[in-house]
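S.K.: using only what follows, build the 3D model:
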Amino acid sequence: MHSNQKFMISITKLNKIDFLVLIAILMIGLVHLPFPFDGDQAFFRLGAWEMQQGKVLYRDFWDIKQPGIFCFYFLAGTLFSFDEIGIHIFELIYMILLSITLQLTLKSYFRHQIIASLVPLLTVGVYYIVSGAWHLTQVEALVGFPLFLCLWLTFKSFKSDGKQRFYLLLLSGFIGGIVLLFKFILLLILLSFWLTIWMYSLLIQRHSIQKNSIEIFLPLFIGIIFPLSVVASYFLWVNSFSIVYQTFFIYPPLIIANSEFHITEFISGIKWFVQNFYPLILMAIVTVYVSLHKSKNILTLLLVVWCIFAFGIIVLQQAALWEYHYLLLFVPTGILATKGLDILWGSLKELRSLIPTTLLIFLLFFPLSSMLTKKSVALVTNNFALTEETRLKYQAVFRNKYPSLHSEANFISQSGSIAGEIYVAGDPSIYYFSRRSQATILRGWALEYFLPEQWTALIEQLDSSKPPYIFIDYKSQAIIKENSPKMLEFVGRRYQILRQNNNGIWYLLKK
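M.R.: Below is the predicted model:
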């Protein structure tokens, strides 16, 4: 049977409520299509756009992140467009596929089918509702889909043996390799899944250590090595493997060694997660309690393990403890919360009055509904952001700096402006609005993570490329002054101030 036929048969397993939930996810996602880029998203878009222009990632455009996020934006931009709507359309399709996958794979996990249908709302729906410009289309949000597939394939292999187990684990390893192409440190979550099945086979099925290890880790290794080998072969082919190796394995430990644990950012991230996800957290606690004391469900255990190791990964990234890192938790937390609702549903149905149930649901989800209402009202008020002018007004609601960044780009897009690549030490949205590319290999975003040798290389690249315009915002200027005064000396010697305002300083290359 062809894969298309199998997919169509699987889709027919969805009931009317499933489709209504998917339509709800679609409507929630559509509200977010015109959402503005934040600095990270503008930078990922810039890298993907540079790739489309023929530049090689890391060799011609450098960042410390793994290639998965740039490939995602590259596909989104190529299939649709390299603007906010194009990127967000691709993300919405991706999230709807995740929603369908959750509905198809988790039917047997829930006792009540009406609750099973709701799992996309408590995962993907909540993700969209709580996310702002900074959170959408981040690595941590996107990896939830392949991580879930790895978890589910691992879970299915519990009940399989022989060739079926081999192929399930082979596919789990393959998808795990794709996860690593987004972020290497996520290997810890993958290992937590795979070690769980190893221990289960050892303790419950009484397999020998040698047989158990070979049966489990051999297909996983074969699967995981394939996507990694393909990517490594590509970088060998374009003579970039050396810089890729340094980027992935040399620079990260050095950056962590030179950084401090930011307790303020850590607390801020936890606060954001708790404030936005507390209804799900409360219901997830119900699931964990019941599972530990009664059912001891293996799938629940895997989801809890995911949460524990994801939180550990967040803490390990002490150089950057940002809010969006907690999106690693939105899929397992949402599934556990749905299971908690499933457990409570039996008791709620026995109540003679619907008032307590309605009140409970209202109290739990009112903050989420109010956030979605605010976004929807802003979209309607600005005529659904259909024109460039109304879109910018809508975007300014969620990122008030966006119009001023647009203005900075317009400044170097006037008639008579010098053509060519530019360098922005600050928000990469200026590249996006000006439709210009980056004149250097090294970025101008997140300069606080630069190593000493990179500052020297950046000056050399600026000297070689001679961009007609350089923009430095005040935050970046302070970072440069502290870490590389020679760069400010170089700019002052080779460039003259063209314009200075509240955003930063434009410099023009001296003739």
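S.K.: from now on I want contacts and neighbour counts done on CA atoms only, so please keep to that.
M.R.: Will do.
S.K.: let me see the contact set for Ser240.
M.R.: Neighbouring residues of Ser240 by CA atoms under 8 Å, 6 or more residues apart in numbering: Tyr58, Arg59.
S.K.: for the one 3 residues further on, same thing?
M.R.: With CA under 8 Å, 6+ apart as the criterion, the residues that contact Ile243 are Tyr58, Arg59.
S.K.: now the helix or strand where it lies: buried residues?
M.R.: Using DSSP states H and E, Ile243 falls within helix 241-245. For helix 241-245, burial by neighbour count (16 or more other CA atoms under 10 Å) applies to Phe241, Val244.
S.K.: ok, the spatially closest residue to Val305 that is not a sequence neighbour - contacts?
M.R.: Counting by CA to CA, 6 or more residues apart in numbering, Val305 lies nearest to Ser192, which is 6.7 Å off, once chain neighbours are set aside. Taking CA under 8 Å, 6+ apart, we find Ser192 in contact with Val305, Trp306, Phe309.
S.K.: grab the nearest non-local neighbour of the second one.
M.R.: Closest residue to Trp306 in three dimensions, ignoring its sequence neighbours and counting by CA to CA, 6+ apart: Ile189, at 6.0 Å.
S.K.: quick check: which element contains the one you found?
M.R.: For Ile189, the element it lies in under DSSP H and E is helix 187-203.
S.K.: of all the contacts of Ser192, which comes closest to Thr338?
M.R.: Trp306 (16.0 Å; CA to CA).
S.K.: now that closest one: how far from Leu458?
M.R.: In this view, Trp306 and Leu458 are 39 Å apart by CA to CA, to the nearest Å.
S.K.: so those two - more neighbours on which side?
M.R.: Comparing Trp306 with Leu458 by other CA atoms under 10 Å, the one with more neighbours is Trp306, at 25 against 18.
S.K.: run this one through as well so I can compare:
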Amino acid sequence: MITVLSIIAIVGSIKSFTVLGGDQSLFVVIAQMFDAGKILYKDLFDFKQPGIFIFYFFAGKTLGWSDVGIHYFELGYWLIFSLVLYFSIKQYSLFYKNELSSSLFPLFVIGVYYCNAAALQLTQLEALINVPLYLIVWLLDKAYKNKINLLIAYFLVGLLMGIVVLCKLIYIPIIFAFMLIHFIFCLKNKGLTHILVTQLPPIIIGFVIPIIIFLNYVFTHHIENLVTDIFFKIPTQVINLGDQVHPERLLNSIKWFGKLMIIYLILAAIGIFLTPKKELHFFGMIIAWGIIGFALIVIQKTSWWSYHFQLLYVPIALFSVLALDYLIYHLLVYVELNNSLKRIPIILIIIAFVTHNQFKSLEISLYSQNYARLLGYDYAKNHVLSVLNLLKEKDTIYVCGNPRKYLITSRLPELSTNGWILEYQLDYQWENFYQEFRNKPPTYLFISKEYENLIPTKQPKLWSFITEKYNQLSLEETGIWYKNSKN
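M.R.: Next up, the predicted model:
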């Protein structure tokens, strides 16, 4: 396990120098605005639930707002989870070679994640959510077996469920499946009274605590209507935007994940058939996680980004380890190698074969100027130089495109419209954008290439106002900078 932790720490440290992608830059911007006293959602709109912004807020306040600071905070998060995975799975005695395979579990979750992830996939919610989901499964299983204080266990389960809901509402079916499986097993072995009296009250209390904290913030800042729209109304309308359904994106995401994870997927398919009957309660929830998680990825038809598949790392890793442990043990028995020193090379060769794709991916990323800051490269820095040299203290900027430009210029957006997700804007949001922009035009405006046609199509009045009031300042690789003609 010391070796595994060392590998994760080294690979995680290397990847911590990766430049923040567009999504991650947006999370930092929103977290910085929250830190500056701005109101969540009201001062900068976004569709996501608050959990990811709070994670970035704690990261920024703890280790600073830099790319490295955010990523090192994440690395600490994963190292702690590595220990949780190791000590929790070791208690089950699932493996023939228990010490080795228990150590491979965190390696196959977190080490694989780090090797696979580039700028687009690092520090995304879909990966981070593996932690509370696994803790829910593990605590429920401990409670089912009466190996932990039931009051504390169920309270923590409720608390973690509340956190998951505040991270991504669409994951409710996963935690519902966990609870349904748990209640079915408990109903058979412990009875309905035990569920109603012992389990539900602490779960409910734990669940409502994070919800009440968030609702208190919502009502204090009078954004209840806005939050209701974000959580329930807008997602159902966005998912019906036919022009944002791109099957090729889903296909590319599946190819990305499948190519990197093919060996683990094959092993996981084998591992499912090796599930111990005595652990059906635990593994039933893990299987539900994998099946429902994949279904939830598919139904998000206006997204289908590659990082969504990171939700599945724990289920795939656990069944992969189960199968690999079985294969290694029976291979060593078959070749009749009793000498430990002679077994080590065979085991290392097998592990190297399984992890080959991941370390190949890591090697490629180290030599890629698109992602590795180790080479002193920032993909967005050259795109703001023309403005950076002109910016005065009172000047404001607005970016229709990658929000990383805010971080490089040390400016926060003055308008509430989210320029990173304009393609998902509904008609009334485009009208609000026009009114807001007209009332508070920024000094400098950036419009990325993908939005050059979208803005005049969706909101001709806004485009007319821009062409009338702004002069082109510079043509960049990714778009055009404009300057307000009155400044």
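S.K.: helix or strand: which one has the residue mapped onto Val314 of structure 2 from structure 1?
M.R.: Alignment note (TM-score structural alignment): Val314 of structure 2 maps to Val331 of structure 1. Here Val331 of structure 1 sits within helix 330-349, counting by DSSP H and E.
S.K.: buried residues in the helix or strand just after that helix?
M.R.: Per DSSP H and E, the first helix or strand lying C-terminal to helix 330-349 of structure 1 is helix 355-381. Burial within helix 355-381 of structure 1, assessed by neighbour count using 16+ other CA under 10 Å, is assigned to Leu364, Pro367, Leu368, Leu372, Lys375, Ser376, Ala378, Leu379.
S.K.: now for the second one: what does it line up with in structure 2?
M.R.: Superposed on structure 2 with TM-score structural alignment, Pro367 of structure 1 falls opposite Asn357.
S.K.: now do the same contact list for the spatially closest residue to its match that is not a sequence neighbour.
M.R.: Excluding the flanking residues, the one nearest Asn357 of structure 2 by CA to CA, 6+ apart is Leu260, at 5.7 Å. By CA under 8 Å, 6+ apart, the contact list for Leu260 of structure 2 reads Asn116, Asn357, Gln358.
S.K.: the last one touches Asn116, doesn't it?
M.R.: Put plainly, it is Gln358 of structure 2. Yes - contact criterion CA atoms under 8 Å: Gln358 of structure 2 and Asn116 qualify, at 5.9 Å.
S.K.: sorry, back to before: any chance of the buried residues of helix 355-381 of structure 1 in a markdown table, with distance to Asn297 of structure 1 too?
M.R.: As requested, these are arranged in a markdown table below (distance: CA to CA, whole Å):
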| residue | distance to Asn297 of structure 1 |
| --- | --- |
| Leu364 | 25 |
| Pro367 | 31 |
| Leu368 | 29 |
| Leu372 | 34 |
| Lys375 | 38 |
| Ser376 | 39 |
| Ala378 | 43 |
| Leu379 | 43 |
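S.K.: what is the nearest of the residues you listed to Leu22 of structure 1?
M.R.: Distances from Leu22 of structure 1 to those, taken by CA to CA, are shortest for Leu372, at 16.4 Å.
S.K.: what does Gly162 of structure 2 align to in structure 1?
M.R.: Using TM-score structural alignment, the equivalent of Gly162 of structure 2 in structure 1 is Gly177.
S.K.: for that match, give me its contacts.
M.R.: Residues near Gly177 of structure 1 by CA under 8 Å, 6+ apart: Gly223, Ile224, Ile225, Phe226, Pro227, Leu228.
S.K.: including secondary structure, could the residues you listed go into JSON lines?
M.R.: Shown next, in JSON lines, are the contacts of Gly177 of structure 1 (DSSP: H, G, I helix; E, B strand; the rest coil):
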{"residue": "Gly223", "secondary structure": "helix"}
{"residue": "Ile224", "secondary structure": "helix"}
{"residue": "Ile225", "secondary structure": "helix"}
{"residue": "Phe226", "secondary structure": "helix"}
{"residue": "Pro227", "secondary structure": "helix"}
{"residue": "Leu228", "secondary structure": "helix"}
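S.K.: what sits closest to the aligned partner of Pro219 of structure 1 in structure 2 if chain neighbours are left out?
M.R.: Counting by TM-score structural alignment, Pro219 of structure 1 corresponds to Pro202 in structure 2. Of all residues not flanking Pro202 of structure 2 in the chain, Phe155 sits nearest, at 4.5 Å (CA to CA, 6+ apart).
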